[in-house]
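**Q** Got a predicted structure plus its sequence, pasted below:
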Amino acid sequence: MQLNLKARDWHNWLSVLLVVPMLLVGFTSIFLAHKKELGLNDIDLTPYVAWLPGYGESGRRAQAPEVRSTATLTDGRVLIGTQNGLFEVVGTSAHAIPELGGDQIRDIAELPWGIVVAAKAGIWLSQDGRWQRVVAGDAWNAHRHPDGSVSVTLKDRGIVSSNDGREWSPPASLRAVLAGLPSTDMPDERVTLGKLMIDMHTGKAFLGKNAEWVWIDLLGFVWVFLGFTGLWLWWRTQTKKRDSALKRAQQAASVARITQ
């Protein structure tokens, strides 16, 4: 009997401890389902998360650069795009460009009017040695055209082009071609076992890409509900135990006074 009581106590206390990750999973799932609408990727918390072990000085710094793209400019400079930022080679050493620090660099293109970089955080432009992000979004590649313009592919907007790096718009010719492409010419999506597992996890396999947020929100709310109700039930149990112990102590004290 004593063993069962100890096992039950261990179960109760472990359940309380596991409520914290359960609530974190629930809340973060809901936020991730709506990160685009909430603009979560544009909120920089770097100065405030250093206390977390995974974001300490050693945790945030990559052990080795993952090179994603390179470009040799007409003036002889070499730019190297990595998983964690853009670097300029000077002599035998590489110096990080602060403005693009931590951003994932996908492609680099040099134009007569500047340097264009396609990165995870958007399209970056360098003119007169100054870097700035000119278009927000998830950019994948930068292609220079013979007429001096450049095209960049954005994940949610498709292809955009510019003649000066300041004004970006979808190229009319390509837009018309893509709009007239028959759906029968589009290849079927390849589904591997790994992709199936991910799509079942996110709900895409059941509800489709546009409605997978319903699945994620539902599961997130379930986890949050179970976490809070579990805490509430545990608190009620502890309160009842405390009240019962206090009542027994009061009764024992009353009996002791009567017998004296």
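**A** In hand now; what should we look at? Numbers count the residues shown, from 1 in each chain.
**Q** from here on, contacts and neighbour counts on C-alpha atoms
**A** OK.
**Q** which helices and strands sit right next to the longest helix belonging to the chain?
**A** Longest helix in the chain by number of residues (criterion: DSSP state H): helix 212-259. Judged by 3 or more C-alpha pairs under 8 Å, 6 or more residues apart in numbering; DSSP states H and E, helix 212-259 is in contact with helix 2-33, helix 193-202, helix 204-207.
**Q** could you give the angle of it to helix 193-202?
**A** On the basis of axes from the mean of the first three to the mean of the last three C-alpha atoms, to 10 degrees, helix 212-259 is oriented at 60 degrees to helix 193-202.
**Q** what's the angle between helix 212-259 and helix 2-33?
**A** Using the same axes, to 10 degrees: helix 212-259 against helix 2-33 is 150 degrees.
**Q** just the helices in the stretch 51-200 of the chain please.
**A** 57-60, 172-179, 193-202 (DSSP state H, counting those that start in this stretch).
**Q** got a list of contacts for stretch 132-141?
**A** If you take C-alpha atoms under 8 Å, 6 or more residues apart in numbering as the criterion, stretch 132-141 is touched by 99, 106-108, 118-126, 152-156, 165-166, 168.
**Q** which among these end up buried?
**A** The neighbour-count test (16 or more other C-alpha atoms under 10 Å) marks 106-108, 118-126, 152-154, 165, 168 as buried among the contacts of stretch 132-141.
**Q** So which of these are in strands?
**A** Among the buried ones among the contacts of stretch 132-141, the ones falling in strands (DSSP state E) are 106-108, 118-119, 122-126, 152-154.
**Q** returning to what we had before: please name whichever of the helices of the stretch 51-200 of the chain is nearest to residue 247.
**A** Each of the helices of the stretch 51-200 of the chain has some distance to residue 247 by C-alpha to C-alpha; the shortest is helix 193-202, at 49.6 Å.
**Q** hold the first one in mind and look at this next one:
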Amino acid sequence: MSIALLIPMFIIGATAIFIAHDKSLGTQDLKLAPAMAGNAMNMKMPEVIVRDVATVGDATFIASQAGLFRMVGGFPVREPGIPKGEFRSVKADAAGTLYAAGKYGLWQRAGSGAWTQLREGDFHGLGLMPNGIVAYLKDQGTLLSSDGGKSWIEAPGFAKLGVLAAREPEAYTLQKLVMDLHTGKFFFGKSAEWIWIDILGATLLMLCLTGGWMWWRSQKQKAQPV
């Protein structure tokens, strides 16, 4: 094995393990200097994906992967008093109360303009119904609050969507099989993909370490006098 191949193999093996355990290691919350981005730093203006739009009076609010913004004089201004992370949904009820949901929880803005966090969690969807707030919370499903976000229950009827979807399974293609084999989902399921990734990462690291040791031994032997 060429010594030049050890560096990329080591990087792939180590980073695969970090990716598989990103939540437990907290890698997403660890901020690094921009200089460490190397050639991955895109010098072009980033594309901002608009997720949802809501209007309260003459104010327009925009939920995007870059955060929650308000249009002021035709120009977007970041909404203060709320996290800068991704917001996927923003809704306004008849009373003018605004709700915003995203990666850093579900938030409410009353008439005073102050934001209050109603619930922590990673929210992927939000809707206002006559009987309350309906929100989809990652790993917990669709929830309903009939008291303005103080208490939550499983939204009645929404769980049946999974039953309906199970009756209409999507076609299993060759591309899907290849992806499932590649990620380990085929062997361990979605929740345990990290086992497969750990195995591959550890294998690459072992090959790098043993390959580097063999190369070092061969160089040491060549340096010895005959």
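**A** Arrived safely. Keep in mind the model is a prediction, meaning the values are calculated, not measured.
**Q** Would you pull the TM-score for this pair?
**A** The TM-score (TM-score structural alignment, normalised by the length of structure 2) is 0.79; 221 aligned residues with a C-alpha RMSD of 3.2 Å.
**Q** and residue 149 of structure 1, how many neighbours?
**A** Counted with other C-alpha atoms under 10 Å, residues neighbouring residue 149 of structure 1 total 16.
**Q** tell me the contacts of it?
**A** By C-alpha under 8 Å, 6+ apart, the contact list for residue 149 of structure 1 reads 111, 161, 162, 163, 164.
**Q** Can you check those residues and name whichever has the most neighbours?
**A** Sorting the contacts of residue 149 of structure 1 by how many neighbours each has (other C-alpha under 10 Å) puts residue 161 first, at 21 neighbours.
**Q** That one and residue 151 of structure 1, how far apart?
**A** Between residue 161 of structure 1 and residue 151 of structure 1 the computed distance is 4 Å (C-alpha to C-alpha, to the nearest Å).
**Q** now the longest helix of structure 1, how far from the chain's geometric center?
**A** Mean-position distance between helix 212-259 of structure 1 and its chain equals 36 Å (C-alpha atoms, centre = their mean, to the nearest Å).
**Q** And residue 184 of structure 2? What does it align with in structure 1?
**A** Residue 184 of structure 2 maps onto residue 203 in structure 1 when the alignment is built from TM-score structural alignment.
**Q** ugh, wrong one, residue 198 of structure 2
**A** Checking TM-score structural alignment: residue 198 of structure 2 goes with residue 217.
**Q** List the residues that contact the closest residue to its match other than its chain neighbours.
**A** Spatial nearest neighbour of residue 217 of structure 1, chain neighbours left out: residue 30 (5.1 Å); criterion: C-alpha to C-alpha, 6 or more residues apart in numbering. Each residue near residue 30 of structure 1 by C-alpha under 8 Å, 6+ apart is listed here: 216, 217, 220, 221.
**Q** how far away is the equivalent of residue 54 of structure 2 over in structure 1 from residue 135 of structure 1?
**A** Counting by TM-score structural alignment, residue 54 of structure 2 corresponds to residue 71 in structure 1. Noted for residue 71 of structure 1: a distance of 21 Å to residue 135 of structure 1, by C-alpha to C-alpha.
**Q** Kindly report the same for residue 214 of structure 1.
**A** 29 Å.
**Q** Look at these two and report which has more neighbours.
**A** Remark: of residue 214 of structure 1 and residue 135, residue 135 carries more neighbours, 19 against 16, as counted by other C-alpha under 10 Å.
**Q** do you know how far the more buried one is from residue 153 of structure 1?
**A** For residue 135 of structure 1 relative to residue 153 of structure 1 (C-alpha to C-alpha), the value is 11 Å.
**Q** and residue 234 of structure 1, how many neighbours does it have?
**A** If you count neighbours by other C-alpha under 10 Å, residue 234 of structure 1 ends up with 16.
**Q** For it, what is the corresponding residue in structure 2?
**A** Residue 234 of structure 1 maps onto residue 215 in structure 2, with residues paired by TM-score structural alignment.
**Q** so who does that match touch?
**A** Counted by C-alpha under 8 Å, 6+ apart, residue 215 of structure 2 has contacts residue 3.
**Q** Kindly recompute the last result at 7 Å.
**A** With contact set as C-alpha atoms under 7 Å, 6 or more residues apart in numbering, residue 215 of structure 2 has no partners.
**Q** Quick check: chain neighbours aside, which residue is closest to the aligned partner of residue 116 of structure 1 in structure 2?
**A** The alignment partner of residue 116 of structure 1 in structure 2, by TM-score structural alignment, is residue 99. Counting by C-alpha to C-alpha, 6+ apart, residue 108 is the residue found nearest to residue 99 of structure 2 once chain neighbours are left out, at 4.6 Å.
**Q** residues touching the one you found, list them.
**A** By C-alpha under 7 Å, 6+ apart, the residues touching residue 108 of structure 2 are 98, 99, 100, 115, 116, 117, 118.
**Q** got it, and residue 79 of structure 2?
**A** Neighbouring residues of residue 79 of structure 2 by C-alpha under 7 Å, 6+ apart: 68, 69, 70.
**Q** got those as CSV, with neighbour count columns?
**A** Shown next, in CSV, are those (neighbours: other C-alpha atoms under 10 Å):
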residue, neighbour count
68, 30
69, 20
70, 20
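**Q** Nearest to residue 172 of structure 2 among those residues?
**A** Among the contacts of residue 79 of structure 2, and counting by C-alpha to C-alpha, the member closest to residue 172 of structure 2 is residue 68, at 37.6 Å.
**Q** how about that closest one, what's its partner in structure 1?
**A** Aligning on TM-score structural alignment places residue 68 of structure 2 opposite residue 86 in structure 1.
**Q** check contacts around its match.
**A** Contact analysis of residue 86 of structure 1 by C-alpha under 7 Å, 6+ apart lists 80, 96, 97, 100, 101, 105.
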